[in-house]
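Novice: Could you look at this predicted model? Sequence included:
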Amino acid sequence: MGTLIPRLKEYEKSLLSEFSQEILGNKTPIIAIGGFSGTGKDTVASIVQKYFETRHHLSLKLIHAGEFVRKIAVKSGWDEKNMDEFMEHIKNTQDNEFAEKVDLEIEKHALKTALLEGGIFVGRMAPFTIGTHGTTIWLEVAAQVIAQRIANDPTRSEYHMNEEELIKKIQSRDQTDGDRLERIYHVSFRDKKYFDLTLRNESYSLVELEGMIIKLLEEKFSTNNSED
């Protein structure tokens, strides 16, 4: 099946044709961790990275969508020091065609890197982009829980913000982002049947979360991919 994003199918086909030997030769695991902001993607990525280091003696590269944004920004003529301005431009531009092109380019970079190099890919669209090429994990967290975390985080601009206002802001943001991404990529965030694991992250302690992630990875990699 490959990627779950219809608009990437032709690009995927070209990659599989042009780099067939390199892709077949790449034995590095591919892990994709997705979910909206505040769902704990980085926490899960750290668990995955630690698992491969301790169990398989593999140091997997951790790759965030933002790394591809920088490449695209520079390619579009922006200074790498002005990434915040570039992101604001994408967010507020009336040029929908350009914004969609940037979004698609991000996922193209991710797919190509995954197929040729492997690694741990972190981003909202990562499990959709990687699809059946790798192991996919999707995270969800109630808006109320995210609001509580943000309101108690002194590093956030919303620190001590009213919780009800934060919940509304988070729900509105996720709805807007979800609608935009579904329109661009022709996917549904409600359709998660092809993911290897879907978790309501707030329902588990860190120890329980780690246990479920490791269980999945053991099922996927303990026999065929172990280097022990």
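Specialist: Right, received. Where do you want to start?

Novice: hey, let's count contacts and neighbours off CA atoms from now on
Specialist: Fine.

Novice: Can you give me every residue that contacts residue 67?
Specialist: Going by CA atoms under 8 Å, 6 or more residues apart in numbering, residue 67 touches no other residue.

Novice: what does residue 125 give?
Specialist: By CA under 8 Å, 6+ apart, the neighbours of residue 125 are 34-35, 107.

Novice: Same check on residue 213?
Specialist: Taking CA under 8 Å, 6+ apart, we find residue 213 in contact with 44, 47-48.

Novice: Assign it to helix, strand or coil.
Specialist: What DSSP: H, G, I helix; E, B strand; the rest coil gives for residue 213 is helix.

Novice: From residue 219, how far off is it?
Specialist: According to CA to CA, to the nearest Å, residue 213 stands 10 Å off from residue 219.

Novice: and if you look at residue 139?
Specialist: 19 Å.

Novice: Looking at the two, which one has more neighbours?
Specialist: A count of neighbours by other CA atoms under 10 Å puts residue 139 above the other of residue 139 and residue 219, at 21 against 10.

Novice: Now do the helix or strand the more buried one falls within: which elements does it pack against?
Specialist: Assessed by DSSP states H and E, residue 139 sits inside strand 135-140. In this structure, strand 135-140 makes packing contacts with strand 30-34, helix 126-130, strand 197-200, judged by 3 or more CA pairs under 8 Å, 6 or more residues apart in numbering; DSSP states H and E.

Novice: The structure to be compared is supplied as follows:
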Amino acid sequence: MKICAWLKGRVEDLGCKDRLVIAIGGFHGTGKSTYAKALAKTFGLRHVSAGGAFRKLAEKMGLTLKELGEKAARDRSIDEMIDNMVREEALKGGVVVDGMLAAWMAENAHIKICLTAPDKVRFERIAKRDNISLEEAERFTLERERVEKERYKRYYGINVEDLTVYDVIFNTELLPLENSIKILENIIREYLSSKMEC
């Protein structure tokens, strides 16, 4: 608790809160939104989720994620709308953005973190979150990611498997959630202490 208060205070003391941008990327089921929400809370920042926006759009259009993904493969404007939203929110500053393309769309991010997890763990998390079988989660996720990889390469020339864009790569399976979040908070704290000029 003291560490969290210190971290938040550090951002405010430096006058960085309105400028700080953290980008959280990774494949589905790695914990992007979970970690982004926690970090946003710790640092007193806004949270913007590309995946959350995609899910809301699917719901609004009365489509499943798979159906919207198929539509996005034919209609570039769907991805562009969501990606432009992430880009605009990042430019405002004072935000944690998460999404598969967050590190590319938030070009001004001060720190870019890629979350990873073994496929089995990712599929288990997705099955639990979406209340589907493990087999269904695996099949759906692999197909979704295959389509997205192709789409992002075609639309933007981005290879989402190229991790060189990230400053930190972190396996979310290694430790309990709370411990993992503390490690990332400490990494960001060290970054703020040594790199950020406010």
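Specialist: On my side now, so go ahead. If you're wondering where the values come from, they're calculated on a predicted model, not measured in any experiment.

Novice: And the TM-score, once the two are fitted together?
Specialist: Overlay of the two chains. TM-score (TM-score structural alignment, normalised by the length of the second structure): 0.73; 183 aligned residues with a CA RMSD of 3.4 Å.

Novice: picking that back up, tell me which of the contacts of residue 213 of the first structure fall in strands.
Specialist: Using DSSP state E, no member of those falls in strands.

Novice: Closest one of these to residue 85 of the first structure?
Specialist: Closest to residue 85 of the first structure out of the contacts of residue 213 of the first structure is residue 44 (29.1 Å), distances taken as CA to CA.

Novice: Within the helices and strands, which one has the equivalent of residue 143 of the second structure over in the first structure?
Specialist: Alignment note (TM-score structural alignment): residue 143 of the second structure maps to residue 172 of the first structure. Per DSSP H and E, residue 172 of the first structure falls inside helix 163-185.

Novice: Now neighbour count and distance to residue 16 of the first structure too, for the contacts of residue 125 of the first structure, in a markdown table please.
Specialist: Conversion of those to a markdown table gives the following (neighbours: other CA atoms under 10 Å; distance: CA to CA, whole Å):
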| residue | neighbour count | distance to residue 16 of the first structure |
| --- | --- | --- |
| 34 | 26 | 24 |
| 35 | 22 | 27 |
| 107 | 23 | 16 |
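
Novice: Out of those, flag the one nearest to residue 226 of the first structure.
Specialist: Residue 226 of the first structure has its nearest neighbour among the contacts of residue 125 of the first structure in residue 34, at 24.9 Å by CA to CA.

Novice: what sits against the closest one?
Specialist: Applying CA under 8 Å, 6+ apart, we find residue 34 of the first structure in contact with 41, 122-127, 136-139.

Novice: repeat for residue 203 of the first structure
Specialist: Counting by CA under 8 Å, 6+ apart, residue 203 of the first structure has no contacts.

Novice: what lines up against it once you look at the second structure?
Specialist: Residue 203 of the first structure maps onto residue 174 in the second structure, by TM-score structural alignment.

Novice: Then residue 34 of the first structure?
Specialist: With TM-score structural alignment as the criterion, residue 34 of the first structure matches residue 25.

Novice: Disregarding flanking residues, what is the spatial nearest neighbour of residue 27 of the second structure?
Specialist: residue 100 (6.0 Å; CA to CA, 6 or more residues apart in numbering).

Novice: That neighbour contacts residue 160, doesn't it?
Specialist: Yes: applying CA atoms under 8 Å as the test, residue 100 of the second structure and residue 160 come out as touching, 7.4 Å apart.

Novice: Give me the neighbour count for the aligned residue in the first structure for residue 123 of the second structure.
Specialist: In the first structure, the residue paired with residue 123 of the second structure according to TM-score structural alignment is residue 147. For residue 147 of the first structure, the tally of surrounding residues (other CA under 10 Å) stands at 25.

Novice: If anything else comes up later, I'll come back, but that's it for now.
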